[in-house]
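J.: Okay, structure incoming, though there's no sequence with it:
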């Protein structure tokens, strides 16, 4: 279901000229921020803490709430996830210079900015619409005309989706409610992300069909991640909890470092252009509230859904 988000980018073509489209994106971005943050704080970290409590009671020092140094050892994997994603973003940042592929590639390193600047690609999208019906989606001639930024976006998405797959699979090995909650969070995060990626792929030279094709192939890396997550969860009783700790760091990094600043920038942009920043604020705040509510709702009632 989460992989189908890679196909939703085509929806941006008919509705991107809607006057209030950017308001919809602001709301969706608020949803994603809140869902990821809530999943990290209310689902993943408590699961790791429960694991620490059940395995660390034999360590009697009073440090860390009387749970011993095992508490610190397990929770240390939370910043590990943050470090990992920071390293990945840095590698994507220096890739243009290392491989000498051109400066246009820096577009990918603005976090989730493409989701708010999606209309900048409208000219290229019109050209793509005109030629979509006449050219095959996957030919070598088409791919040679694609700007390097598109390939870097696809590479980054593949890594991102792979990690999401690991988290979802590890969640289902422990509890259906955890797996469903993580799936929901990934779904809410992928929707605005894929809309932005699709616009950049179109503006980088892909036809509509080709953009849908390669974006879906990139999303399929989540299946590889799910295989790895299932192997980790089944092979080691502790493995899933280490995955939870690392992914909590990743979710916190994405929500607070990559996505939350976009909410702030959209408010500043609305205020600067004498637009109603109050409307933008209310939509973003509504997204934050609804995203958290969705996580809580799934956690409370997922067992009922399963039965």
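T.: Sure, I can see it. As the structure is a computational prediction, the values presented were derived from the model and not from experiment. Numbering: from 1, shown residues only.
J.: Only C-alpha atoms from now on, for both contacts and neighbour counts.
T.: OK.
J.: what residues are up against residue 171?
T.: Listed by C-alpha atoms under 8 Å, 6 or more residues apart in numbering, the contact set of residue 171 reads 178-180, 182, 240, 244.
J.: and it, what element?
T.: helix 148-174 (DSSP states H and E).
J.: Do a quick rundown of the helices in the stretch 151-300 of the chain.
T.: 176-203, 208-219, 221-235, 239-253, 260-272, 277-306 (DSSP state H, counting those that start in this stretch).
J.: With distance to residue 16 as extra columns, can I get those helices in TSV?
T.: Shown next, in TSV, are the helices of the stretch 151-300 of the chain (distance: least, C-alpha to C-alpha, whole Å):
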stretch	distance to residue 16
helix 176-203	10
helix 208-219	15
helix 221-235	28
helix 239-253	28
helix 260-272	17
helix 277-306	17
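J.: List just the one of these that sits closest to residue 2.
T.: Closest to residue 2 of the helices of the stretch 151-300 of the chain, according to C-alpha to C-alpha: helix 176-203, at 5.1 Å.
J.: try it against this one:
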């Protein structure tokens, strides 16, 4: 059973290399559209996936308290970003880098929770495990494309962005292994950790990525295409995540 979990989570991690399909030449032409896609995908994952997933586990009386954990995640990622700005103060182009670093941190936990989910599904049965793995794999494809775009926009070279995205995605394997051995012991804290992660990803989307869209509009672009991509991406994720859950 452990071998199946490791294989499944590793396959999900490999999805992070989807950015390799986008050539450097085309990336420069579509980066602003991918940034709009990334912002919409992060916001959609937070509101249509992470928060509902945690609220399904928590008792109903914990609903109001759950908001505090989301706010806590926002504050935590704000403090981390502030520290990164201080730590790298004065370095060339470093004003872009914290966004990518924060995204990797938030996505590390997101993928870790996916690993826990896959482990739990395999503990129910192989068929359930394979179905859940396929579902996670499919919904990670557009999400990882967005992550790759944000990392490149944050100043990382294409090759480094791919590798860092993959290293972050490998936390799914860690989540799968720990889930196999410790799921019963740590299950009570998982929904709270998911909410903190949701708050962090929401902070990244609204404070860093959406402003990047606005900067592009200020440079003389109408922003109509970016806005349309944003709206359509949210609609797509709402329909898609409803179908796979």
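T.: Sure thing, it's come through. All of these numbers come straight from a predicted model, not from anything done at the bench.
J.: Report the TM-score for the pair.
T.: TM-score for the superposed chains, counting by TM-score structural alignment, normalised by the length of the second structure: 0.68, backed by 222 aligned residues with a C-alpha RMSD of 3.6 Å.
J.: ok so, going back, run the angle between the helix holding residue 171 of the first structure and helix 239-253 for me.
T.: 140 degrees (axes from the mean of the first three to the mean of the last three C-alpha atoms, to 10 degrees).
J.: Tell me what angle helix 148-174 of the first structure forms with helix 221-235.
T.: Going by the same axes, to 10 degrees, helix 148-174 of the first structure makes 30 degrees with helix 221-235.
J.: Now do the buried residues in helix 148-174 of the first structure.
T.: By neighbour count, with 16 or more other C-alpha atoms under 10 Å as the criterion, the buried positions of helix 148-174 of the first structure are 148-154, 156-174.
J.: can you give me the angle that helix makes with helix 208-219?
T.: Inter-element angle recorded for helix 148-174 of the first structure and helix 208-219: 40 degrees (by the same axes, to 10 degrees).
J.: and helix 148-174 of the first structure, how far from the chain's centre?
T.: Put simply, helix 148-174 of the first structure sits 8 Å off its chain's centre (C-alpha atoms, centre = their mean, to the nearest Å).
J.: again with stretch 165-184 of the second structure
T.: With C-alpha atoms, centre = their mean, you get 15 Å for stretch 165-184 of the second structure.
J.: buried set for it?
T.: When burial is assessed from 16+ other C-alpha under 10 Å, stretch 165-184 of the second structure yields the following buried residues: 165-180, 183.
J.: now stretch 244-253 of the first structure
T.: Per 16+ other C-alpha under 10 Å, stretch 244-253 of the first structure contains these buried residues: 244-253.
J.: Then stretch 13-30 of the second structure?
T.: 13-19, 27.
J.: any chance of these in JSON lines, plus secondary structure and distance to residue 234 of the second structure?
T.: Shown next, in JSON lines, are those (DSSP: H, G, I helix; E, B strand; the rest coil; distance: C-alpha to C-alpha, whole Å):
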{"residue": "13", "secondary structure": "helix", "distance to residue 234 of the second structure": "23"}
{"residue": "14", "secondary structure": "helix", "distance to residue 234 of the second structure": "24"}
{"residue": "15", "secondary structure": "helix", "distance to residue 234 of the second structure": "21"}
{"residue": "16", "secondary structure": "helix", "distance to residue 234 of the second structure": "21"}
{"residue": "17", "secondary structure": "helix", "distance to residue 234 of the second structure": "23"}
{"residue": "18", "secondary structure": "helix", "distance to residue 234 of the second structure": "20"}
{"residue": "19", "secondary structure": "helix", "distance to residue 234 of the second structure": "20"}
{"residue": "27", "secondary structure": "helix", "distance to residue 234 of the second structure": "22"}
